[in-house]
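Visitor: Have a look at this prediction, sequence included:
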Amino acid sequence: MTETTVGLIGIASLFLLMILRTPVAFAMLIVGFFGYGWLEGTRSATALLLTESYSAVSSYSLIVVPMFILLGNVSSVAGYSRGLYDAAFAWVGRFRGGLASASVIGCAAFSAVSGSSVATAVTLGKVALPEMKRMGYADSLATGAIAAGGTLGFLIPPSTGFVLYAILTEESIGRLFMAGILPGLLLMVLFIGVVWLVSYFDPKAGPRGAVVPLRERFRLLAEAGPLLFVIVASIGGIYLGVFSPVEASGIGAGMVLVLAFAQRRLNWHGFKEAVMGTLQTSSMLYMIVIGANNLNPFFSVTHIPQTLGAGLGQLDFGPYGTLTVILLAYVVLGMFMDGLSMLVITIPIVFPVITAMGFDPVWFGVVAVIVIEMGMITPPVGLNVFVVRGVATGVPLTTVFKGVTPFLIAMVVALILIIIFPQIAVFIPNSMFG
């Protein structure tokens, strides 16, 4: 049996284990350990398991994960997310679909402290959905805006997706964080455009809100100021080169803790809740990294990436034709897998192909993350859709999927623009790092 055949069996086994609801981290560990052991011997596989697991969790750059997760959890528990939403609504609520647009803006702002799509959707969903229901918004528009807006948490820095991509590809976390800013803002603007169009053609779906006096708007903006300051300080500090992403994560988490305690928005119970949530999420992500680090050597010895690259080369689709095939495969996989699983399983296979075609690895990171985001709101899995459905009690699942459809179209438009104009993704990191 050839090494490539063993690799294909390993990939099939990996999908089978996930179909059987084995956690993706343990599915990768099992396939990586036994597959590598099959080809290189049990002793080598055991040594690899020990060394790769240790190197994965001892990585200095991985500290950004628990720190930014803590930042997002404290912000949520302390009620800063509500302040972001109220401030956004005060400024855009008077327009068509103002509440839904405010939800998208709130999702984008909260994404800059959470780094998680699901956390963003849940946090803003609990705040915004009851308000939109009270004002008579169509269920499809309300839930669609939250589910789509939540996906920005996977793109706007600090993104856990970019952290994992950087670890898997040995790219700079700082460059990837900066690369996500303009595409994230582009998506936010397109989502707001979708809200406006839906409300324009069906005014009852997104009625206008009351006009908020200018003084009240500035007051609400000032209330959201502490968290906005933390966002600007942490992300801006990375851009200006004042500190690294790891240092930014620690500074951001420390600042929001001090602010929350100083403003008496956080008590011991809330602090404990935020820390426990951070530990649970971080443990899951660390296990995924361990699983990926043990699976990647197995893929390497099976020569699957090289075989895939050679096969695509023989088809002679050219660089952009090959990219299209890879992205279509991502779309299909996104219908059945969650975003992090897709990322850690596919990047080791497709990344060598992408770099061999001459594409910028940082640019491809942005493209891959956007396609993975699309999978978060597409049937039948659509993780964000199910999360929002859980918050929006009484709304049928079909209604939520109907609501996200126009936002999916907006994501396709954003993806096409970034492929045609790669500077949207690489301008900021290139201006920083040269």
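Guide: Here it is on my side, so go on.
Visitor: contacts and neighbour counts: CA atoms only from here.
Guide: OK.
Visitor: Show me what secondary structure element comes after the one helix or strand A112 maps to.
Guide: Following DSSP states H and E, one finds A112 within helix 98-114. As assigned by DSSP H and E, the chain's next helix or strand after helix 98-114 is helix 117-134.
Visitor: That following helix to helix 98-114, inter-axis angle?
Guide: For helix 117-134 against helix 98-114, the angle by axes from the mean of the first three to the mean of the last three Cα atoms, to 10 degrees is 160 degrees.
Visitor: Go through helix 117-134 and flag the buried ones.
Guide: 117-125, 127-129, 132 (16 or more other Cα atoms under 10 Å).
Visitor: same thing with stretch 158-170?
Guide: Buried positions in stretch 158-170, judged by neighbour count with 16+ other Cα under 10 Å: P158, S159, T160, G161, F162, V163, L164, Y165, A166, I167, L168.
Visitor: May I ask which two of those are separated the most?
Guide: Spatial extent of the buried residues of stretch 158-170 (Cα to Cα) is set by the pair P158 and L168 at 16.7 Å.
Visitor: quick one: I19 from A27, how far?
Guide: Between I19 and A27 the distance is 10 Å, computed by Cα to Cα, to the nearest Å.
Visitor: do Y137 as well
Guide: Applying Cα to Cα to Y137 and A27 gives a distance of 42 Å.
Visitor: Over to T120?
Guide: Applying Cα to Cα to T120 and A27 gives a distance of 27 Å.
Visitor: try G309
Guide: According to Cα to Cα, G309 stands 25 Å off from A27.
Visitor: L155 now?
Guide: Counting by Cα to Cα, the gap from L155 to A27 is 26 Å.
Visitor: ok, now S81?
Guide: Per Cα to Cα, S81 is found 35 Å from A27.
Visitor: Also L295?
Guide: Distance from L295 to A27, by Cα to Cα: 9 Å.
Visitor: Of these two, which one has the most company?
Guide: Ranked by neighbour count (other Cα atoms under 10 Å), L295 and A27 place L295 first, with 28 against 22.
Visitor: So the more buried one is in contact with L29, correct?
Guide: Yes - under the criterion of Cα atoms under 8 Å, L295 makes contact with L29 at 6.4 Å.
Visitor: Are there residues contacting both of those two? Which ones?
Guide: Common contact partners of L295 and L29 (Cα atoms under 8 Å, 6 or more residues apart in numbering): none.
Visitor: Can you classify V381 by secondary structure?
Guide: coil (DSSP: H, G, I helix; E, B strand; the rest coil).
Visitor: Settle this for me: it is touching F336, isn't it.
Guide: Yes - using Cα under 8 Å, V381 is in contact with F336, at 5.4 Å.
Visitor: So which residue is dead centre in the protein?
Guide: F154 (1.4 Å; Cα atoms, centre = their mean).
Visitor: quick one: contacts for that residue?
Guide: Contact analysis of F154 by Cα under 8 Å, 6+ apart lists S111, G115, S116, S117, T160, G161, F162, V369, E373.
Visitor: change it to 7 Å
Guide: G115, S116, S117, T160, G161, E373 (Cα atoms under 7 Å, 6 or more residues apart in numbering).
Visitor: And here is the other one:
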Amino acid sequence: MSGLIGLLGIFCLLGLLTLGVPIGAALGFVGLGGLALMISPEAAIIKLGVISFETVSRYELGVLPLFLLMAHLCFAAGASRDFFDAAARFIGHKRGGLALASIGGCAGFGAISGSSLATVATIGSVALPEMRRAGYKPGFAAGALAAGGTLGSLVPPSGALIVFGIIAEQSIGKLFAASIIPGISQALFYMATIAILCAFRPEFGPPAARATWPERRAAFRRIVDVLCLILFVIGGLMIGWFTPTEAASVGVICATLLWIFRGGFTLAGFGEALGSTLRTSGMIYVVVIGAILFAAFISVTGLADQAARVVTDLHASPTLAILAMAVILLVLGSFLDGLALMLLTTPIFLPIAVSLHMSPVWFGIFIVRTMEIGFVHPPLGLNVYVIQGIAKDISLGTIFRGVAPFLVADFLHLGLLIAFPALSLWLPGMTAG
């Protein structure tokens, strides 16, 4: 009976999300209602209060608003387009070079923002006009940017990995370390896709004008300070100089100094960065509280344990079980946004993965990587809609067709991560995080 209540709760959650109810409110409403039904209304309200207090007061959760503030300070310092500009100066003269540069720009900017949507919106607004002026096919250019934007969710400091670490009670430092090789290999898969497409269809990405070496050096100098900031903060976290919260705090101080050094620092601008950080953090805190409440409800129903027992009784191999999870995640990703997908499925799938002796750290990379595919997967594909908002004359159908080759690369890359878990687990085993 309790398992049936858990299933009904999941269907209610899916219904609320389909109706457009905000994810945090939907998770909290279903979790609170389910707990009230399973235990008692009074106990459910007490549980809500305890979870809210413990979440807001958790020291580890301070890493999220601090990294967000670091990103906003870097935006204010004018670092948003520099990564694309530097890459375009070096490789823009090659076939598909500006598309390759956009992938590099997305990877670099993702290491600042930690967000897929912020990455595609920022790099897309800079790179798409450049590619169209150079004669790139609109669908190919838009597809490359939509796919490249997903790197923002995986490369550290990833907001999605921070939220997963909090929900799954895993080391954020180890999750960041685990994401580095998958993030690099994902970018390489996208670059290989661009190179292959332009080799067979040169008209997709004609060469742009070759930049002079003084122009290249000037563009590189503009990203040196931000690169040093990223390497110092993330590298210090990886080798154990800082805890995640200390790394984020150091990042905020260094980003402020970078802004002052670059010029243009104002108290009004700093206040605006703080306000943007607080608004985003508040939204994420509500989502996290709702997700923990929903996970508590799922735990009380025993649904996750029952699902794990079913998998165990079937004697399914870990690979077969994870492939089944991937299919479910991809189907749900057709109509759920990435964060909703991760928060809905983690309380159910993580216990199954652990029962099959899979690493929770690897599972975090797997679920975020699968979540990223949802950002470009029809019919939702939030990154596609962001690109279409930047270039309204490019139809959604054209962008989705442009994304199709990159989806093939996504599936191949996901298969590689499933077949070789060491790609995610080698660095965490080598670091102190």
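Guide: The structure has been received and is ready for your questions. Quick caveat, the model's predicted, so the values are computed rather than measured.
Visitor: How close are the two chains, by TM-score?
Guide: After superposition, the two chains reach a TM-score (TM-score structural alignment, normalised by the length of the second structure) of 0.97; 433 aligned residues with a Cα RMSD of 1.4 Å.
Visitor: rewinding a little: out of the buried residues of stretch 158-170 of the first structure, which sit inside helices?
Guide: Residues from these lying in helices, with DSSP state H as the criterion: T160, G161, F162, V163, L164, Y165, A166, I167, L168.
Visitor: With distance to G241 of the first structure added, can I get these in a markdown table?
Guide: Putting these into a markdown table (distance: Cα to Cα, whole Å) gives the following:
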| residue | distance to G241 of the first structure |
| --- | --- |
| T160 | 21 |
| G161 | 22 |
| F162 | 19 |
| V163 | 18 |
| L164 | 22 |
| Y165 | 21 |
| A166 | 18 |
| I167 | 21 |
| L168 | 24 |
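Visitor: quick check, nearest of those to G7 of the first structure?
Guide: Distances from G7 of the first structure to these, taken as Cα to Cα, are shortest for L168 (18.7 Å).
Visitor: Tell me who's in contact with the closest one.
Guide: Residues in contact with L168 of the first structure (Cα under 7 Å, 6+ apart) are P348.
Visitor: Need the counterpart of it in the second structure.
Guide: Mapped onto the second structure by TM-score structural alignment, L168 of the first structure lines up with I167.
Visitor: how close does that match get to A160 of the second structure?
Guide: For I167 of the second structure, the distance to A160 of the second structure - Cα to Cα - is 11 Å.
Visitor: can you check P428 of the second structure too?
Guide: Noted for P428 of the second structure: a distance of 18 Å to A160 of the second structure, by Cα to Cα.
Visitor: what does G364 of the second structure give?
Guide: Counting by Cα to Cα, the separation of G364 of the second structure from A160 of the second structure is 9 Å.
Visitor: Equivalent analysis for G34 of the second structure, please.
Guide: Relative to A160 of the second structure, G34 of the second structure is positioned 26 Å away (Cα to Cα).
Visitor: try F90 of the second structure
Guide: Distance, F90 of the second structure to A160 of the second structure, using Cα to Cα: 31 Å.
Visitor: what residues are up against M374 of the first structure?
Guide: M374 of the first structure neighbours (Cα under 7 Å, 6+ apart): L408.
Visitor: which secondary structure element contains it?
Guide: Here M374 of the first structure, judged by DSSP H and E, is contained in helix 361-375.
Visitor: That helix vs the second structure, mean deviation?
Guide: Once superposed with the second structure, the aligned residues differ from helix 361-375 of the first structure by a mean of 0.9 Å; criterion: mean Cα distance after the TM-score superposition for the first structure.
Visitor: For L214 of the first structure, give me its contacts.
Guide: Applying Cα under 7 Å, 6+ apart, no residues contact L214 of the first structure.
Visitor: same thing with the one 10 residues further on?
Guide: For A224 of the first structure, the set of contacting residues under the criterion of Cα under 7 Å, 6+ apart consists of Y80, G83, L84, A87.
Visitor: at 10 Å instead, please
Guide: Applying Cα atoms under 10 Å, 6 or more residues apart in numbering to A224 of the first structure gives the contacts G79, Y80, S81, R82, G83, L84, Y85, D86, A87, A88, F218.
Visitor: What subset of these is buried?
Guide: Buried members of those, counted by 16+ other Cα under 10 Å: G79, Y80, S81, R82, G83, L84, Y85, D86, A87, A88.
Visitor: what's around the nearest residue to S117 of the first structure once chain neighbours are set aside, how many residues?
Guide: Once flanking residues are discounted, S117 of the first structure sits nearest to G153: 4.2 Å by Cα to Cα, 6 or more residues apart in numbering. Neighbours of G153 of the first structure under the rule other Cα under 10 Å: 30.
Visitor: thinking G153 of the first structure is in contact with S114, fair?
Guide: Yes - if you go by Cα atoms under 10 Å, G153 of the first structure and S114 touch, sitting 6.8 Å apart.
Visitor: Contacts only, for the residue nearest to A392 of the first structure when sequence neighbours are not counted.
Guide: Closest residue to A392 of the first structure apart from its sequence neighbours, by Cα to Cα, 6+ apart: L129 at 6.8 Å. Counting by Cα under 10 Å, 6+ apart, L129 of the first structure touches 99-100, 103, 135, 137, 139, 142-143, 145-146, 388, 391-393.
Visitor: returning to that earlier point: in helices only, show me the buried ones among the contacts of A224 of the first structure.
Guide: Filtering these for membership in helices, criterion DSSP H, returns Y80, S81, R82, G83, L84, Y85, D86, A87, A88.
Visitor: what's the closest of those to G434 of the first structure?
Guide: For those, the residue nearest G434 of the first structure by Cα to Cα is L84; the value is 34.0 Å.
Visitor: check which helix or strand covers the nearest residue to M432 of the first structure once chain neighbours are set aside.
Guide: Spatially, and ignoring its direct neighbours in sequence, M432 of the first structure is nearest to Y239 (6.7 Å; Cα to Cα, 6+ apart). For Y239 of the first structure, the host element (DSSP H and E) is helix 225-240.
Visitor: elements contacting the next helix or strand after that helix?
Guide: Later in the chain than helix 225-240 of the first structure, the nearest helix or strand by DSSP H and E is helix 245-262. Judged by 3 or more Cα pairs under 10 Å, 6 or more residues apart in numbering; DSSP states H and E, the packing partners of helix 245-262 of the first structure are helix 64-77, helix 98-114, helix 173-179, helix 225-240, helix 268-302.
Visitor: so which of those helices gets nearest R208 of the first structure?
Guide: helix 98-114 (6.0 Å).
Visitor: Can you report how many residues lie near the residue nearest to I290 of the first structure when sequence neighbours are not counted?
Guide: Leaving aside its sequence neighbours, I290 of the first structure sits nearest to S53 (Cα to Cα, 6+ apart; 5.2 Å). S53 of the first structure has 20 neighbouring residues, counting by other Cα under 10 Å.
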